[in-house]
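Q: sequence below, structure please.
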Amino acid sequence: MDFLTHWTVFQSPSMVWVTLLAVGLVGLSKGGLGGAFALMGVPLMSLVMPPVLAAAVLLPVLLMMDAASLWIWRHWRDGEVLRVMLPAAMVGIAAGWAAAAVTSDAAVRLIVGIVALGFAARALLGRFIGTAPRYVPAMGWLWGTIAGFTSFVAHAGGPLFQIQVLPKRLDPKLYTGTSVLFFAVVNLVKVVPYAALGLFERDVLVSALILLPLAFISVRAGAAVIKRMKPEVFYPFTYSMVVVVGVKLVWDGVSALF
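A: Sure thing, here's the model as predicted:
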């Protein structure tokens, strides 16, 4: 442990093991296997280290996961979705940066969680009453902007992307590749303001470097599962993950506010 305690943020074996579990779960999500896993990263690590430190360690790892995911899914993307949602997300990130000082992370998580649960409920009821959510390309400007904003201020952009894109019923591989590219660009743009906060210190970067092998392995594992998943399994699974994410965000928001 001498090397770890001197060169990294890990000061005990429990910090190492909990961080490895968190990175593994986030990597599965980055590979395409359920957005709910991505939300577990910082909360899990926060059990053994301050939340701000957990986010700082995870950010460089997320960028490397994005790079691995981009390579794996490089042949799969929906240009129509990206042409609308990526520019909109840049607007949302800029708004989030400008409003960061007066925006409540907890309130944003609560609102996004409620919206996600409402979307999932409508999708479920729509199967019985014939009013399931429809894909409307122009709505990508709205949901893309909100996804960029909530991703910046609360790392909670996933449900908004899903609300826009899931009704299009893309092939699972095409959906995953589009999602991967969208959030890779969003995370890369977020690096500039995060770096300005002084998060990338030596021990943080060394810690992230040690975690990279597990990050790549877990991303590939998640991608391998998705590539073998049929649409009739993928979409019920993904909508279930929207519900899990929504419940988690509502719980986080209510716990922090009350």
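Q: hey, let's count contacts and neighbours off CA atoms from now on
A: Noted.
Q: show me the contact partners of stretch 201-212.
A: 7-10, 20, 23, 56-58, 60-61, 64 (CA atoms under 8 Å, 6 or more residues apart in numbering).
Q: ugh, wrong one, stretch 236-243
A: For stretch 236-243, contacts defined as CA under 8 Å, 6+ apart pick out 34-36, 116-117, 120, 159, 162.
Q: buried set for that stretch?
A: The neighbour-count check on stretch 236-243 (16 or more other CA atoms under 10 Å) flags 238-239, 241-243 as buried.
Q: check stretch 101-108 too.
A: 104-108.
Q: mind listing which of those residues are in helices?
A: Among these, the subset assigned to helices under DSSP state H consists of 105-108.
Q: so how far is stretch 101-116 off the chain centroid?
A: Computed by CA atoms, centre = their mean, to the nearest Å, the chain-centroid distance of stretch 101-116 equals 15 Å.
Q: an error on my part: the question was meant for stretch 239-257.
A: So, by CA atoms, centre = their mean, the centroid of stretch 239-257 is 13 Å from its chain's centroid.
Q: how about stretch 32-44?
A: With CA atoms, centre = their mean, you get 7 Å for stretch 32-44.
Q: measure that stretch end to end?
A: Stretch 32-44 has an end-to-end distance of 20 Å (CA to CA, to the nearest Å).
Q: all helices for the stretch 151-258 of the chain, in order.
A: 158-165, 172-196, 202-227, 231-257 (DSSP state H, counting those that start in this stretch).
Q: please give me the structure for this one as well, since I'd like to look at both together:
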Amino acid sequence: MPELSLVAWGLLAIGAVIIGVSKTALPGASILSIALLATVLPARTSTAAMLLLLIVGDVFALIAYRRHAHWPTLVRLAPAVVAGLLAGFAFLALGNDTVVRRGIAVILLAMIALTLWRRRHPVSENTVRTGWLTAAGYGSLGGFTTMVANAGGPVMSMYFLATRAPIKVFLGTAAWFFAIVNLMKVPFLAGIGLFTPSVLIMDAVLAPGVVIGALIGLAVASRINQQLFDRIVIVLTVVGSLYLLI
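A: Have a look, this model is predicted:
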């Protein structure tokens, strides 16, 4: 078992629960989990540990929305996403924990800025097109950010919003996208030795938290004050990201 303090385990448990909630009720909330795990664990270890927890959450997202995916959108994204994944893998393989830690912080802050910008400038049919060039830009950036920090959610949400899909199609497409991409990332991270016995044991302990979070998300999805929760997530993530930069 990894030697961590009770406070550290508590933060990891909170991160696991948030991952579950983000998969079934609050897309984007997992960005807070990224900051929590990267604060408690070495940067590269946190990326590997969170990936396995995200895959647990993906199961619940697929159960809920698996029949609503728009597969032409996923096919259009595939080449660019693969290129982004390879670039992110090179960054992880060549960078040490300090470089990756700060890289995660920069990515998180950039994702927060992107999220805030998106809210001030809602996507419309006239401002964003979803052709191959746009797919290449969003797909490559999404692939890179998800490989390095599991933080591709805000980028891909912008693209999926631009498709003007109904809400269930949006959620179904996103569910399949992240389920497939997260599974693709496993052999890459395993190849550079990030799935150590300690990581596997830790994730086995934390996995029930993801399940609990997913069930909570399904139960309270329609009752949460989205605006207040989003503000809390943004503030805490900015604080955590600044801490990672120190």
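Q: circling back to that earlier point, tell me the one among the buried residues of stretch 101-108 of the first structure nearest to Val52 of the first structure.
A: Comparing these against Val52 of the first structure with CA to CA places Asp105 closest, at 12.8 Å.
Q: please name the residues that touch that closest one.
A: Contacts of Asp105 of the first structure by CA under 8 Å, 6+ apart are 153-154, 253.
Q: one more pass at 6 Å, please.
A: Ala154 (CA atoms under 6 Å, 6 or more residues apart in numbering).
Q: same check, this time on Val21 of the second structure
A: Per CA under 6 Å, 6+ apart, neighbours of Val21 of the second structure: 213-214, 217.
Q: adding distance to Tyr65 of the second structure and neighbour count, write those residues out as a markdown table.
A: Putting the contacts of Val21 of the second structure into a markdown table (distance: CA to CA, whole Å; neighbours: other CA atoms under 10 Å) gives the following:
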| residue | distance to Tyr65 of the second structure | neighbour count |
| --- | --- | --- |
| Gly213 | 17 | 25 |
| Ala214 | 13 | 27 |
| Gly217 | 14 | 23 |
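Q: ok, these in the first structure: which stay?
A: Retained in the first structure (both residues aligned by TM-score structural alignment, their matches' CA atoms under 6 Å) from the contacts of Val21 of the second structure: 213-214, 217.
Q: spell out, range by range, the strands that occur in the stretch 51-200 of the first structure.
A: Remark: no strands are assigned in the stretch 51-200 of the first structure by DSSP state E, counting those that start in this stretch.
Q: give me the number of residues near Gly31 of the first structure?
A: Per other CA atoms under 10 Å, the neighbour tally for Gly31 of the first structure reads 32.
Q: counterpart of it in the second structure?
A: Alignment note (TM-score structural alignment): Gly31 of the first structure maps to Thr24 of the second structure.
Q: contacting residues around the residue nearest to that match when sequence neighbours are not counted?
A: Distances taken as CA to CA, 6 or more residues apart in numbering put Gly217 closest to Thr24 of the second structure, at 5.2 Å, once the chain neighbours are dropped. Neighbour list for Gly217 of the second structure: 21, 24-25 [criterion: CA under 6 Å, 6+ apart].
Q: which position in the first structure pairs with Gly217 of the second structure?
A: By TM-score structural alignment, Gly217 of the second structure lines up with Gly222.
Q: residue furthest from the geometric center of the second structure?
A: For the second structure, the residue at maximal distance from the C-alpha centroid (CA atoms, centre = their mean) is Asn126, at 27.9 Å.
Q: just to revisit the earlier point, the contacts of stretch 236-243 of the first structure in helices, which ones?
A: 116-117, 120, 159, 162.
Q: read off where stretch 55-69 of the second structure ends up in the first structure.
A: Against the first structure, stretch 55-69 of the second structure falls on residues 63-77 (TM-score structural alignment).
Q: only the buried residues of that stretch, if you could.
A: Quick answer for stretch 63-77 of the first structure (16+ other CA under 10 Å): 63-66, 68-70, 72-73, 76-77.
Q: ok, now stretch 100-120 of the second structure?
A: Quick answer for stretch 100-120 of the second structure (16+ other CA under 10 Å): 100-109, 111-112, 115.
Q: can you check stretch 226-236 of the first structure too?
A: 226-227, 229, 234-235.
Q: out of those, who's nearest Leu199 of the first structure?
A: Proximity of those to Leu199 of the first structure (CA to CA) peaks at Ile226, which lies at 33.1 Å.
Q: quick one: the closest one and Ala120 of the first structure, what's the gap?
A: For Ile226 of the first structure relative to Ala120 of the first structure (CA to CA), the value is 21 Å.
Q: and if you look at Leu205 of the first structure?
A: 38 Å.
Q: now swap in Leu59 of the first structure and tell me
A: 29 Å.
Q: quick one: the nearest residue to Ser241 of the second structure once chain neighbours are set aside and Ala136 of the second structure, what's the gap?
A: Excluding the flanking residues, the one nearest Ser241 of the second structure by CA to CA, 6+ apart is Ala105, at 4.6 Å. Separation of Ala105 of the second structure from Ala136 of the second structure (CA to CA): 24 Å.
Q: Ile104 of the second structure now?
A: For Ile104 of the second structure, the distance to Ala136 of the second structure - CA to CA - is 22 Å.
Q: now do Trp117 of the second structure
A: For Trp117 of the second structure, the distance to Ala136 of the second structure - CA to CA - is 21 Å.
Q: check Ile232 of the second structure too.
A: Ile232 of the second structure is 32 Å from Ala136 of the second structure, by CA to CA.
Q: who has more neighbours out of those two?
A: Ala136 (20 against 13).
Q: contacting residues for the more buried one?
A: Residues Ala80 are the ones in contact with Ala136 of the second structure under the rule CA under 6 Å, 6+ apart.
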